[in-house]
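S.K.: Build me a model from this:
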Amino acid sequence: MLIANERATRSAYPRELHSVMSIAKAQESRDWISSWNSLNPGSTPLYELDGLARSLGIGKLYVKDESVRSDLGSFKALGAPIALARLILRLWPDHNLDPKLLFNGGYRSLLEAFTVISATDGNHGKGLAAAAQTMGCRCVIVLHANVSEEREQAIAVYGAQIVRTKGNYDQSVEEAAHLAATNGWQVVSDTSYEGYENIPRDVMQGYSTIAAEIVEQTGAQPAQAGAFTHVFLQGGVGGMAAGLVSYLWEYQGERRPSFIVVEPAQADCLLQSAIQGRAAKATGSVDSVMAGLACGETSPLAWKFLQPSVDHFMTIEDGQAVEAMRILADGGDKDVPIVAGESGTAGLAALQVLRSNHRLSAQVGLDATSCVLIINTEGATAPQVYADLVGESAESVKKRQTAWAAR
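M.R.: Purely as a prediction, here's the structure:
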């Protein structure tokens, strides 16, 4: 399903949004987290896929590959760690803590009795657990019934205490809030709710690093049209999309690209928000193979950024995401093979749907001259699931990627 957002504008970045998230704050976060040795140095790759662009009948197609951001395997390595760091700085204002030293475990004795907690579908919890382990505080992660054992173990290796709860992601969020209130722990969530916005804001601001790198990698200039006519962004609760939209909107102003947000058909909370004009809930079961996007409720804070900026909201089916995983893994003579997880291919899956329908393509302004950006938000964060869906292991795809690059 595809709908146009009648509330989207082509104005300059609003002052009221700038007071919440800004390029200046994004750059500060980027500087802090660059000292964390759990991240790979430098920017993640921005690949041009000539063969796929030709087959889709568009001018150019690029993919920003967040699968290699760190051993954590996803863009979530940028969000929870920054939010945790800023939370600690707020809680100990008189200690004059050095953020970079915090990311190197310099205050472990101060934090040994401090506990953070969060619900997760996998990647956010892994990022928080890894950061807590580095900084020296305790971490509790709440997992709902649909999170696989494989994803649980990937979090547990970072020393987090795992709590299982019934229901879906939204029920796990409620359980995390209950446990925090009962035990005096601090919730570090990527979704906002009434009275809880500072930490989700910091999470979203951390994601802006991706946009900052894109600007640098494409040589974009302030207040000018950039390299891309269309940018496809994953949905979920809306945090990642808001983080990138806020940066690119502030940087390019009225000449920003067209933004298209994509989510599973059964987890359509953002599309429903666009229909209703307010942060809303999904209408489906929420359960999806795209685990990182299987969210039932829109983050109200993220919606403040998405409502005036996203031009179209779109849903896709699980099978379309899986087919896109295989396409990126295959690569080709002109295209590098890429390991993309179930949620990482949402943008490509949506692009394929649109280019297979002339009416839908026209609705979003896609044609033979379009230059499109998609974000591969994760690699094989559940390796067995990846192998089962793609029919090839992630390690095998990586070997072919290395061989392709060496040609």
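S.K.: contacts, neighbours, all on C-alpha from now
M.R.: Noted.
S.K.: Report how many residues lie close to residue 174.
M.R.: 15 (other Cα atoms under 10 Å).
S.K.: In contact with it, which residues?
M.R.: Residues counted as contacts of residue 174 (Cα atoms under 8 Å, 6 or more residues apart in numbering): none.
S.K.: Check the gap between it and residue 136 for me.
M.R.: Using Cα to Cα, to the nearest Å, residue 174 is found at 26 Å from residue 136.
S.K.: Helices along the stretch 251-400 of the chain, start to end?
M.R.: Taking DSSP state H, counting those that start in this stretch as the criterion, the stretch 251-400 of the chain contains helices spanning 269-276, 300-306, 318-330, 346-355, 358-364, 383-390, 394-405.
S.K.: Need the contact partners of the fourth one.
M.R.: It stands for helix 346-355. By Cα under 8 Å, 6+ apart, the residues outside helix 346-355 that reach it are 56-57, 232-234, 262-263, 314-316, 320-321, 323-324, 360-361, 366, 374-375.
S.K.: go on, the longest one?
M.R.: Under the criterion Cα under 8 Å, 6+ apart, residues 264, 288-290, 337-343, 345-346, 348-349, 389-390, 397 lie in contact with helix 318-330.
S.K.: Go through that helix and flag the buried ones.
M.R.: For helix 318-330, burial by neighbour count (16 or more other Cα atoms under 10 Å) applies to 318, 320-330.
S.K.: I'd like to check the angle between that helix and helix 346-355, please.
M.R.: Relative orientation of helix 318-330 and helix 346-355, computed by axes from the mean of the first three to the mean of the last three Cα atoms, to 10 degrees: 110 degrees.
S.K.: Quick one: distance of helix 318-330 to the chain centre.
M.R.: Mean-position distance between helix 318-330 and its chain equals 18 Å (Cα atoms, centre = their mean, to the nearest Å).
S.K.: In contact with the residue lying farthest from the centre of the chain, which residues are there?
M.R.: Using Cα atoms, centre = their mean, the residue of the chain lying farthest from its centre is residue 94. It sits 33.0 Å away. If a contact means Cα under 8 Å, 6+ apart, then residue 94 has no contacts.
S.K.: Out of the helices of the stretch 251-400 of the chain, flag the one nearest residue 19.
M.R.: Residue 19 lies closest, by Cα to Cα, to one member of the helices of the stretch 251-400 of the chain: helix 300-306, at 11.9 Å.
S.K.: related to what we said a few turns ago, tell me which of the helices of the stretch 251-400 of the chain lies nearest to residue 239.
M.R.: For residue 239, the closest of those is helix 300-306, at 5.5 Å, according to Cα to Cα.
S.K.: One more, please, to line up against the first structure:
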Amino acid sequence: MFLLNKHADYRTALDPVDADTLGSAGADAIERHLAQRVDHAATPLHGLPGLASEFGIGTLHVKDEGHRLGLGSFKALGGGYAVTRLVLEAAEAQLGRSLGDDAFLLPEVRALVASMTFACATDGNHGRSVAQGAQLVGAKAAIIVHGGVSEERIAAIARFGAQIVRVAGTYDDSIVEAARMAGENGWIVVSDTSWPGYERVPGLVMQGYTAIVREALKQLLSAPTHVFVQAGVGGIAAAVAAHLALVLGEDRPVFTVVDPARAACIFEAARAGRPIKVAHGEPTVMAMLECYEPSPIAWRVLSRVADAFMTVEDADAVAMMNRLARPTGGDPAIVGGESGVAGLAGLMRAMADPAIAGALGLDGSSRVLVINTEGATDPVQYEALVGLTPDAVRSVTPQARV
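M.R.: Sure thing, here's the model as predicted:
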């Protein structure tokens, strides 16, 4: 399914709060935070000349978040960053002075943080980031997981010392339960989705994602003409689209939001013209995108700066996982997770349909950027879908499978 943005707010100015959070000042803030992280390095940007030729476009680049901060996902930039910001703000309020980004190393700050517990609901990756951030600053973490979260992803969260709370239902159900438990226990909720009266923290999470765009624009020789980014509740897509619009202005690329067909909450919001909750049906293999209700602040942004919305099938994602794992035409091998390749699957679907390609202005001169938002965050599932282990894919050279 495909829709051009027909919302009344399309191409209007962003809300001032969103512009401040997701613009250059916001990117500066996450950049300062990352400068304090000994485990930080810019993630690679891969050129895919073989796939670009197959699609009939000028260039194709993939920003590979499978290498981010040891967590294998772009989510490493969001929850953990929000935890550190909240800790510093609490410490500044208690100590009565301004603190730098490395202040959580100070004994007086560590003493304060030891009594704090950060909680969130997760499909896997966001919870891992919150748990890592809590461990980094010396706080506790309570991570609420629903029945669809795999044991491998739960174990990856638990290794950061987090308390794991299992609940029935879907991701959306776990959000409600996380808020309830936090209220009962005095925990601080770090959610990547918003609701009425709760916007600042998910705004900080989205602000963390602007680091991806800033890095990519530095790594590219020319700004992209087209960008495809996947959506769960919409945070990553909104952060990327907003930052591109704010820093590039009229030269911003055509931006397409990609949803799994089985959990297309952003697509359905675009069709309805407002955030709606979609029915829970058959689970999608793109588990990290299996969200049934958009984040209101993400929709507020996307209604203004997204140009189009589309869906992809599970088979499309699996096909792209396998194509990246078995490169041709001089492309590098890339470990792309089920959800990580959804944006690239969207490009594949668009180029297979002349009407969609024409509507987006995709042709032989197009410079396309996509984001591999995760690597093999569930290695067992990855091997089952690709037929190769992640390590086996990493050992592949372009020449080996041409």
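S.K.: Distance to residue 86 of the first structure for the helices of the stretch 251-400 of the first structure - can I get that in TSV?
M.R.: As requested, the helices of the stretch 251-400 of the first structure are exported to TSV (distance: least, Cα to Cα, whole Å):
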stretch	distance to residue 86 of the first structure
helix 269-276	27
helix 300-306	18
helix 318-330	35
helix 346-355	30
helix 358-364	38
helix 383-390	32
helix 394-405	34
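S.K.: hmm, back to that, from residue 6 of the first structure, how far off is the residue farthest from the centre of the first structure?
M.R.: Taking Cα to Cα as the measure, residue 94 of the first structure falls 47 Å from residue 6 of the first structure.
S.K.: and residue 303 of the second structure, what pairs with it in the first structure?
M.R.: Under the alignment by TM-score structural alignment, residue 303 of the second structure pairs with residue 307 in the first structure.
S.K.: Count the neighbours of its match for me.
M.R.: Neighbours of residue 307 of the first structure under the rule other Cα under 10 Å: 21.
S.K.: and the aligned partner of residue 99 of the second structure in the first structure, what is it in contact with?
M.R.: Residue 99 of the second structure maps onto residue 97 in the first structure, with residues paired by TM-score structural alignment. Residues near residue 97 of the first structure by Cα under 8 Å, 6+ apart: residue 89.
S.K.: Now flag whichever of the buried residues of helix 318-330 of the first structure is closest to residue 244 of the first structure.
M.R.: Closest approach between these and residue 244 of the first structure, by Cα to Cα: residue 321, at 21.5 Å.
S.K.: What separation do you get for the residue farthest from the centre of the first structure and residue 88 of the first structure?
M.R.: Distance, residue 94 of the first structure to residue 88 of the first structure, using Cα to Cα: 11 Å.
S.K.: can you pull out the strands in the second structure?
M.R.: Assigned by DSSP state E, the strands in the second structure fall at 2-4, 45-47, 59-64, 117-122, 140-145, 163-166, 188-189, 226-230, 254-260, 308-312, 367-372.
S.K.: Read off where the shortest one ends up in the first structure.
M.R.: By that I understand strand 188-189 of the second structure. Taking TM-score structural alignment, strand 188-189 of the second structure hits residues 186-187 over in the first structure.
S.K.: Quick check: that stretch compared with the second structure, mean distance?
M.R.: Here stretch 186-187 of the first structure, set against the second structure after superposition, deviates by a mean of 0.4 Å using mean Cα distance after the TM-score superposition for the first structure.
S.K.: Could you find the counterpart of residue 332 of the first structure in the second structure?
M.R.: In the second structure, the residue paired with residue 332 of the first structure according to TM-score structural alignment is residue 328.
S.K.: What is the burial count for its match?
M.R.: 20.
S.K.: Pretty sure it sits against residue 48.
M.R.: No: contact criterion Cα atoms under 8 Å: residue 328 of the second structure and residue 48 do not qualify, at 9.2 Å.
S.K.: Present the buried residues of helix 318-330 of the first structure as TSV; the columns should include distance to residue 299 of the first structure.
M.R.: TSV is the format used below for the buried residues of helix 318-330 of the first structure (distance: Cα to Cα, whole Å):
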residue	distance to residue 299 of the first structure
318	23
320	25
321	23
322	26
323	29
324	27
325	27
326	31
327	31
328	30
329	32
330	35
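S.K.: Relative to residue 219 of the second structure, which of the strands of the second structure is closest?
M.R.: Among these, strand 45-47 sits nearest to residue 219 of the second structure (Cα to Cα), with 6.9 Å.
S.K.: and that closest one, what other elements does it pack with?
M.R.: strand 59-64 (3 or more Cα pairs under 8 Å, 6 or more residues apart in numbering; DSSP states H and E).
S.K.: give me the stretch of the first structure that the strand it packs on matches.
M.R.: So strand 59-64 of the second structure sits over residues 60-65 in the first structure, by TM-score structural alignment.
S.K.: compared with the second structure, how much does the matching stretch deviate?
M.R.: Mean for stretch 60-65 of the first structure is 0.7 Å (mean Cα distance after the TM-score superposition for the first structure).
S.K.: what does that stretch contact?
M.R.: Here stretch 60-65 of the first structure makes contact (Cα under 8 Å, 6+ apart) with 44-50, 52-54, 214, 369-378.
S.K.: With stretch 159-168 of the second structure instead?
M.R.: With contact meaning Cα under 8 Å, 6+ apart, stretch 159-168 of the second structure is reached by 128, 131-132, 135, 140-147, 154, 158, 174, 177.
S.K.: what about 10 Å?
M.R.: Identification of contacts with stretch 159-168 of the second structure by Cα atoms under 10 Å, 6 or more residues apart in numbering yields 117-119, 121, 127-136, 139-149, 154-158, 173-174, 177-178, 181.
S.K.: now do stretch 49-59 of the first structure
M.R.: Stretch 49-59 of the first structure is touched from outside by 60-63, 327-328, 331-337, 348, 351-356, 366-372, with contacts defined as Cα under 10 Å, 6+ apart.
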